[in-house]
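>>> Fold the following, please.
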Amino acid sequence: MYEALTYQGMLKEIAYNVRNKNVMNDTIGILVTRPDLPTGKEILNSLEYFHFRTGKTINFYLPGYGAYWPRTEYSDRKEVVEIDGVKWFFSNEKFVQYIEDLEKYSKWEYSGESELLLIELKEGKLSYKCMLQFYLDNMIRDGVIVSIHQFFEKVMRICSQTNSAKQISNAMGIDKAKQIMRDKLLEKLPADMGIIFGQERYFCVRNLE
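The predicted structure follows:
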């Protein structure tokens, strides 16, 4: 797990890994969540576990979160979790700043709830051409996934075997899952709305460059 106090801070960390660790092609995870969200609370309760569990499998960045913050900075900071003996904090101000920057440099738009974004790092540069976007709160509410923990275990296991967004999508059976959920939704929605609604309510693969 990496702090991502700002979008530019994340880019600097990625550049460091490219330059010093030769990580040129990889999958970058951006975990967009806040402590006040139901899924955010569940994630934070197990964040230390996720930190150790991910290891070298995938780099997750947490917008608005960080450690070793000076007492005189970030007046709205809140202590939210302790990872390996180090206190981590959250700042709504910095979270919003990160969101605005990500929306500025891509076509992504924040849903207002918890999302997991999987973005490809190609030849040392972030590529938004094939971004996987998961709406975690909707997935939990509608029973698409049993729990955040089970979902992340699957993501980490798949990412340990590939760093291609397309291969990750295939491995997770996203197309099949879409069809199953579309069938369920069509029972409740008008036929002309079902397909569009089902495709984007839970997860999607998009070109957001």
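
>>> hey, let's count contacts and neighbours off CA atoms from now on
Fine.

>>> Name the residues of the helix or strand encompassing residue 20 that are buried.
According to DSSP states H and E, residue 20 maps onto helix 7-21. Of all the residues in helix 7-21, those buried under the rule 16 or more other CA atoms under 10 Å are 7, 10, 14-15, 18.

>>> I'd like the structure of this one too, to check against the first:
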Amino acid sequence: MSLPLLLSFIGLCVLLALTPGPDTFLVLRFSMAGPRPGIAAAAGSACGGIVWAVVVAAGVATLLEQSATAYRSLKVIGGIYLLYLGIRALLAHRKGLAEPELEQSGARVSSVRSAFAAGLLSCVFNPKVGLFYLAVLPQFLAQVNFVNALTLGAIESTIAAAEMVLLAVAAARAVTLLRRPKVRDRLEQASAAILAALGVGTVASAA
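Predicted structure coming up:
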């Protein structure tokens, strides 16, 4: 790949990273509990992008493009998962336990792990990520092969992860600076509701 093409691809990735999506709201949701869970969710999403890069590089993602049933099935699963996360967060908030895992130091690790898993699964169950790689990567490659496709996928995932980590840190600091329980409660409710709405919208669009 030539340097101009690489710079063009990086610019495209930056623009896409700045566009809000399900992963963005997921990171914001976990950032309400602190920077570590938000960063973990961002890292999980980036790893999900790497998974899709491997799938596309191996040519498996072509099945999604050719099979409407496979695409819809994966999209429904992803939508249901987002809906589950949103409802779970809303129920936890209603009980006054927005992130119960943060109550104890041992459970704090569990919260970070659950945030990472949520980010990973949210990205893996989003077929649009795979189709993006499938449609865009060949435009920037003179020769499409496993190594080249995986390299560009890694670049895109790294840029997206960097943007979401910055978002997680900024959101966590903003919540800390506010130090107003009512404001934090509203932010938690809003982020959980957005996740649930995204889940419903995803399932509806698949149907």
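
>>> Once they're superposed, tell me the TM-score.
Structural agreement between the overlaid chains, expressed as a TM-score with TM-score structural alignment, normalised by the length of structure 2, amounts to 0.25; 81 aligned residues with a CA RMSD of 5.2 Å.

>>> that older thread, does anything pack onto the helix holding residue 20 of structure 1? Which helices or strands?
Packed against helix 7-21 of structure 1 by the contact rule (3 or more CA pairs under 8 Å, 6 or more residues apart in numbering; DSSP states H and E) you find helix 92-105.

>>> Output the contacting helices and strands for the helix it packs on.
For helix 92-105 of structure 1, the helices and strands in contact under the criterion 3+ CA pairs under 8 Å, 6+ apart are helix 7-21, strand 59-63.

>>> how about those in CSV, adding distance to residue 152 of structure 1?
Supplementary listing: these in CSV, determined by distance: least, CA to CA, whole Å:
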stretch, distance to residue 152 of structure 1
helix 7-21, 21
strand 59-63, 11
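
>>> For residue 181 of structure 1, which of the ones you listed is the nearest?
Between residue 181 of structure 1 and these, the tightest spacing by CA to CA is seen for strand 59-63, at 27.4 Å.

>>> possible to save the buried residues of helix 7-21 of structure 1 as TSV with distance to residue 132 of structure 1?
Formatted as TSV, the buried residues of helix 7-21 of structure 1 follow (distance: CA to CA, whole Å):
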residue	distance to residue 132 of structure 1
7	18
10	18
14	19
15	22
18	22
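
>>> Among those, which pair sits farthest apart?
Of all pairs drawn from the buried residues of helix 7-21 of structure 1, the one with the longest distance (CA to CA) is 7 and 18, at 16.7 Å.

>>> Figure out which of the helices and strands packed on helix 92-105 of structure 1 is closest to residue 166 of structure 1.
strand 59-63 (17.8 Å).

>>> picking that back up, out of the helices and strands packed on helix 92-105 of structure 1, which gets nearest to residue 97 of structure 1?
Comparing these by their distance to residue 97 of structure 1 (CA to CA), the top pick is helix 7-21, with 8.0 Å.

>>> hang on, residue 128 of structure 1 in a helix?
No. According to DSSP: H, G, I helix; E, B strand; the rest coil, the state of residue 128 of structure 1 is strand, so it is not within a helix.
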